[in-house]
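Enquirer: got a predicted structure plus its sequence, pasted below:
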Amino acid sequence: MNFTRLVFPGVTMIAVTYGLARYSFGLLLPNISSSFQMSDTVSGIISSLFYLAYCFTIIYSIVMTTNKGPKPMIMLAGGFAVSGMFMISASLNEWMLAAGVLLAGGSTGLVSPPYGAAIAFWIKEPLQGKANTWINSGTSLGIVATGVGAILLTPHWRYTYVLYAVIALIVLWWNYRIIPKPDDSLKVQRGLLSAKGLEGAKSMITGAILMGISSACFWTFSRSFIESSGDFSTLVLSLFWVTIGLFGITSGLGGAVIERIGLQSSYTLFAVMMGGASILLTWAPDSIPIVIGAAALFGTSNLFMCGLLIVWGIRVFESNASLGIGVPFLMLSIGQVIGSILAGSMIEGIGYAVTFAVFGAISILGSFLRTA
């Protein structure tokens, strides 16, 4: 299959599931919390459901992708995103909101492993790393779209989610038309760990969990932090989010960067950058240049690290591409469950600045892990 024919719809589906259905929640959270009068602790618990749903659906997706091929899981992921966002938009209380969050969050777990398998099926091996990192960069495009949506529709978060759900429906149809069914000659391999990957698995799992813990605080509470610290307009708050997405698009170059400087150097550099973004935000959260700088640093580093986990996972689980993506992303999501709940509780107890500094330090400490 032509590289762009598979990658373009893949980018848009990742944009829908990760960008619109999952990460947009942090941008819209202040208005949602105001509507339901939720505390930071409750907001953190509900936000954690995105990651909790991911933990269960990615396991299901790994198994079903192995048995049925990638297309059914990609279609199910799109269906979850559409229904979850419609439910969020129609929420009458926190319980209905939480149910919508579970569905929307589940879409991301369903979608990651099958694209790894689809790339393994239909993209030539020399281009597979680039295809994976470019599809992963769709998250950034989704984040940019949510920022633009917030500028145009704030504070109408319900209408925003309706619009996102309609977009998701269109993208679902496009993927249905493009993604072929595997024929009998294309079987997803069932291999587990490669011999050379046994040592790397422990470090990969630890690194993914630490990255998840550290990033959850920024994704969930960064807008609330800066909104409470300075007299920013809606435009500036939305541009903060758009900046994360715009700089995250550079994660599409992740495969080339890893080839040039190596997996270890890439991991160490971007883990430090990601931690630095949280710490920078604590320095002057009422300063527009600092706030935008922190967003740029986080967007570049966090989305790059997600792409790096794909490359690292496939090297560890080299005989099963869907497992190679699924395991590190599962560990990432477990870390985000922990981080989201912990961050909400810490913010209520010790405030935003100290909490963000602690979570930034976690990422920097994690940078000392060895990738091989």
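Expert: Thanks, I have the structure now.
Enquirer: contacts, neighbours, all on C-alpha from now
Expert: Fine.
Enquirer: dump the residue contacts of the closest residue to residue 286 other than its chain neighbours.
Expert: When the adjacent residues along the chain are set aside, residue 286 lies closest to residue 230, with 4.3 Å between them (CA to CA, 6 or more residues apart in numbering). Applying CA atoms under 8 Å, 6 or more residues apart in numbering to residue 230 gives the contacts 285, 286, 287.
Enquirer: out of these, flag the one nearest to residue 215.
Expert: Within the contacts of residue 230, the smallest distance to residue 215 is 17.4 Å, found for residue 285 (CA to CA).
Enquirer: returning to that earlier point: in JSON lines: the contacts of residue 230, plus secondary structure and distance to residue 216.
Expert: Below are the contacts of residue 230 laid out as JSON lines (DSSP: H, G, I helix; E, B strand; the rest coil; distance: CA to CA, whole Å):
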{"residue": "285", "secondary structure": "coil", "distance to residue 216": "18"}
{"residue": "286", "secondary structure": "coil", "distance to residue 216": "21"}
{"residue": "287", "secondary structure": "coil", "distance to residue 216": "23"}
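Enquirer: before we go on, here's another structure to hold up against the first:
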Amino acid sequence: MKLPSSTSFALLGAALIAISYGLARFAFGLFVPPIRAELELTPYVIGLIGALPLVSFVLATVVAPLAAVRLGARNTALLSGGFGTVGLAVISQASGGVSLGVGVFACGICTGLMMPALTAAMQALVKRSLHGRVSSVMNAGTSVGVVIAVPTILFMAGAWRYAYASFAVLAVIGMVATWFFIPSVSRVTPSTAAPPPPITAMQWMRLFRLSLFAFMMGFVSAAYWIFAPDLVVSLGNLPSGSTGWLWLAVGVAGLGGAVVADLADRNNPPITQALMLMMLAASLALLAASPGQLAIAAFSALVFGLAYMSLTGLYLMTGIRLLPGRLSMGPVLPFIAVSLGQATGSPMVGLLVNDFGYAGAFSMFSAIGIVVAMLSPFYPRSLEQEADEGAEEETGLQAAYDYQLQDEKGEPFRHESIPVKDS
């Protein structure tokens, strides 16, 4: 088997993420209106079912690093694809809330196993300096999966069972590609290599702050992922098929998330996070304000897609930088936090929809997003970024001191001319 290059691996990883994240997980919200109508489920029940794949994602993510070490990257990815295939097939045959819940729960396990499996393969195939960029490209695969799901709702409106059956077939194709192109390895560590340094208290504090922001972003975004299509159908009286345009906009805009996350990681992550969270909150408010205008609803989806994918990519890269050399923890913790936030937010949205309606529930979640965005100055930076900023600040202070001495003496200042005096 010829091992793929870094670029080929990134594209393959993006394709597998498209199946596991885009189709097995996030496409569910697109089909909520026809599923809820056919199975006669309330918004609160849909909210509970929507939380199940997020719970199973967290459970799978906890054991996934160990599975990647014991089973290897290829077998772990195959296990992920197997759960995805079964889950998608069960959803296609669901007869009620219980069977639907079983299917989405299995899909959550698929999602939780895939990224750690790909991360294990990346450690063996990709140079460490490219880990952040390759991870960002793979993360953008979620948008690709969302886009793939769109034609099924546009041209097969109401035929959600056939759509999920076709997703199961794609999952099988993904398993075949995994068998041929993902190496059957886990991270290779030389016997003489020094163990990674222990995680310091400062690193734990930064990870805690990162996880809090990721949790709150997941909490706010749950409203859009689960209930946005149902909102425009129930409140805006748009046909079910038109909701495909929302997910198309989310997927297309989300492709830009990889670029934004990469630029933000190398420039100013706190400011970028604040901007993207404000955009996320604005997309919820905009959709709640004009659910019957398809053009405005699609624009809100564009804003949401760019904001969400940029934020997940940013959290992924920040986690890698906060814990260099620990890919089983750094990028995994923020993803767990996002899923926990979504698992918490999904039933909360359903409860608020029952009590206050769609507009009220989305407005409340938008306000929460704005508050979290205002706290972005507390977003953690990596040690390298803080060191660079400290060096720049020290250089600026030295220049000001030099200027002051020059002004007092009337002649240029030279560092070597300063005598050292004993106190």
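Expert: Structure's in. What do you need? As the structure is a prediction and not an experimental result, all values here were calculated from the model.
Enquirer: about what we covered before: the residue nearest to residue 286 of structure 1 maps to what in structure 2?
Expert: Aligned by TM-score structural alignment, residue 230 of structure 1 pairs with residue 236 of structure 2.
Enquirer: one more: residue 277 of structure 1?
Expert: Using TM-score structural alignment, residue 277 of structure 1 lines up with residue 283 in structure 2.
Enquirer: secondary structure element for the match of residue 230 of structure 1, which one?
Expert: Take DSSP states H and E as the rule and residue 236 of structure 2 turns out to sit in neither a helix nor a strand.
Enquirer: so how many other residues sit close to residue 63 of structure 1?
Expert: By the criterion of other CA atoms under 10 Å, residue 63 of structure 1 has 17 neighbours.
Enquirer: just residue 213 of structure 2 next, same as before
Expert: 27.
Enquirer: pretty sure it sits against residue 371.
Expert: No: in this structure, residue 213 of structure 2 is not within contact of residue 371 by CA atoms under 8 Å, at 11.3 Å.
Enquirer: thinking again about what came up before, would you mind measuring from the residue nearest to residue 286 of structure 1 to residue 294 of structure 1?
Expert: 15 Å (CA to CA, to the nearest Å).
Enquirer: repeat that for residue 239 of structure 1.
Expert: Residue 239 of structure 1 is 12 Å from residue 294 of structure 1, by CA to CA.
Enquirer: between the two, who's got more neighbours?
Expert: Using other CA under 10 Å as the criterion, residue 239 of structure 1 and residue 294 rank with residue 294 on top: 26 against 20.
Enquirer: please pull up the equivalent of the more buried one in structure 2.
Expert: So residue 294 of structure 1 corresponds to residue 300, using TM-score structural alignment.
Enquirer: could I get the contacting residues of that match?
Expert: Neighbours of residue 300 of structure 2 in contact, by CA under 8 Å, 6+ apart: 282, 283, 284, 286, 287.
Enquirer: next: residue 299 of structure 1.
Expert: 140, 243, 244, 245, 246, 247, 248.
Enquirer: structure 2: which residue goes with the second one?
Expert: Read it as residue 243 of structure 1. Checking TM-score structural alignment: residue 243 of structure 1 goes with residue 249.
Enquirer: what would the contacts of residue 230 of structure 1 look like in JSON lines with neighbour count and distance to residue 166 of structure 1?
Expert: Conversion of the contacts of residue 230 of structure 1 to JSON lines gives the following (neighbours: other CA atoms under 10 Å; distance: CA to CA, whole Å):
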{"residue": "285", "neighbour count": "22", "distance to residue 166 of structure 1": "35"}
{"residue": "286", "neighbour count": "18", "distance to residue 166 of structure 1": "36"}
{"residue": "287", "neighbour count": "16", "distance to residue 166 of structure 1": "36"}
